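Asker: The sequence and its predicted three-dimensional model are supplied below.
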Amino acid sequence: MRIRQRIVPLAAALALTGGLAATEAAPALAAHPASGQTAAAAAAGGTYLYFDKNQSSPSNSVLYLKKSVANGRDKVLAKYRAGSGNGGRNGRNECASMQGWLPNGSYRVLAHTTHHNGGARGVNGYAIQVQDKVCRNGRTKRTELFVHSEMRPDGTQGARQPGRDNPYRWDGNNDYFSLGCIKLTPAHIKNLFAKAAHYGWPKKLTVVS
């Protein structure tokens, strides 16, 4: 699902007020393991992403970076407010492509980059790509799934545009809406990248509700 999400007519080509385009070409994402990951961090249990969907307020969901701990409760390394889904009637429908939030389950983290280029309707800047997922109806496959924000491809913020949304800028709470991907503020996704580089890049995302 290409991602730039917001609800206006949104879309990975649809448009949430600032949605994402679903089919624009983008440079290849860096494959794992990341260059900043140390052997010690990779060996010490491993990290993973954990997305807890908020049924009453999807744009107030939570994304965690956690570390597996043997014989104990996994350690929370970081916690961020996050959103998934366009906030509309189908925003909680995991089988509604380009509208609903991510299906529950486990995903492989495929790659990450700080310079994704998806164009005005796509995912730009800091982005973590996860695998496609077939939803609970057993037929609909959700594709082009990312953890991302709203920024230029180089990770900077676009100019404020009074009276309208800028797809290259985080303009406020409505930017938590998406075509299904997980969205964080620019500051939070940059912090997530820094934490992942320090503790070891996660290879898995778990989504629950």
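Answerer: Structure's in. What do you need?

Asker: all contacts plus neighbour counts: C-alpha atoms, from now on.
Answerer: Fine.

Asker: packing partners for the top helix by length along the chain?
Answerer: In the chain, with assignment by DSSP state H, the single longest helix is helix 186-199. When contacts are defined as 3 or more CA pairs under 8 Å, 6 or more residues apart in numbering; DSSP states H and E, helix 186-199 packs onto helix 39-43, strand 75-84.

Asker: Who are the packing partners of the shortest one?
Answerer: Helices and strands touching helix 39-43, as assessed by 3+ CA pairs under 8 Å, 6+ apart, comprise helix 186-199.

Asker: want to compare, so here's the second one:
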Amino acid sequence: MTATRHTAPAQTGAPRPRAASAAAPEVIARLEAADDLDLATDFLAATPTHEGRDRALLRAWARAAEDFGSAVPSTPSRARVIDRDGGLELGLLARYTSRPTPTVELYTDTLALAEELIERRGWRHWYPEGSVRAAALAHEAVHEQLHHGPPKAALKRSLGHVVLRIGRHRVLGHVAGAEEIAAHAHARTVCGLGRSPLLLTAALASYGREN
């Protein structure tokens, strides 16, 4: 995705909550027990274009993306911020769009559900009060940098995914999902979170409100 030919928004995924089921707590417990790098590797493994790739390679890419995101300096965002409802319908927590005006949409209903999940699971020591919103803004700020500045090429160099060699020259390819992992790692670092927001967004896929 680029600033000049932007066709799809960058978005902080919060998968659509399903109806509460007996299996949901078990799934969330397994996610909680996994470390952030394992979750990032699983995220890449489930991303289209990575089917059949060696897990060791995916783990190396996940680690590189995490290291890159953690080191990205926090810079002021140019985007306007809009709070709105409807995130649960879309399966989104936040979304960045570059045109016509750089904008971050924060979905208050999904934020509220994330806070509910944090309280129920006893994760407040990982995600302090107000940190989910702050992390979403930090996450989308990285997507903004990757749209408008040199960090996009720097991330490619960090990943080192060679798709073509011509003599001593090499062409580096895009690694689908790496920008999302980098954005999560950045948010964890700048917001001082105990766990990556990737745990929270993955857990929301198995979490639903009880009737």
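Answerer: All right, it came through fine. Since the structure is predicted, the reported quantities are computational estimates derived from the model, not experimental observations.

Asker: Superposed, what's their TM-score?
Answerer: The TM-score (TM-score structural alignment, normalised by the length of structure 1) is 0.29; 114 aligned residues with a CA RMSD of 6.1 Å.

Asker: so of the helices and strands packed on helix 186-199 of structure 1, which one's packed in deepest?
Answerer: Among those, ranked by average contacts under mean count of other CA atoms under 10 Å, first place goes to strand 75-84 (a mean of 20).

Asker: Show the subsequent helix or strand relative to it.
Answerer: strand 105-117 (DSSP states H and E).

Asker: Please, which helix or strand holds Leu88 of structure 2?
Answerer: Counting by DSSP H and E, Leu88 of structure 2 is part of helix 87-90.

Asker: which helices and strands does the following helix or strand past that helix pack with?
Answerer: Sequence order places strand 92-97 as the next helix or strand after helix 87-90 of structure 2, per DSSP H and E. Counting contacts by 3+ CA pairs under 8 Å, 6+ apart, strand 92-97 of structure 2 packs against strand 10-13, strand 103-107, helix 108-121, helix 131-148.

Asker: who touches the shortest one?
Answerer: In other words, strand 10-13 of structure 2. 91-97, 136, 139-140, 143, 180, 201 (CA atoms under 8 Å, 6 or more residues apart in numbering).

Asker: gap between the two ends of stretch 111-124 of structure 1?
Answerer: 14 Å (CA to CA, to the nearest Å).

Asker: Can you add distance to Val207 of structure 1 and give the helices and strands packed on helix 186-199 of structure 1 back as a markdown table?
Answerer: Below are these laid out as a markdown table (distance: least, CA to CA, whole Å):
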| stretch | distance to Val207 of structure 1 |
| --- | --- |
| helix 39-43 | 22 |
| strand 75-84 | 11 |
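
Asker: So for Gln129 of structure 1, which of the ones you listed sits nearest?
Answerer: Closest approach to Gln129 of structure 1 among these is made by strand 75-84 (14.4 Å; CA to CA).

Asker: need the strands for structure 2, in chain order.
Answerer: Using DSSP state E, the strands of structure 2 run over residues 10-13, 80-84, 92-97, 103-107, 162-166, 169-172.

Asker: correct me, but Val62 of structure 1 touches Tyr80?
Answerer: Yes: contact status for Val62 of structure 1 versus Tyr80: in contact at 5.6 Å, counting by CA atoms under 8 Å.
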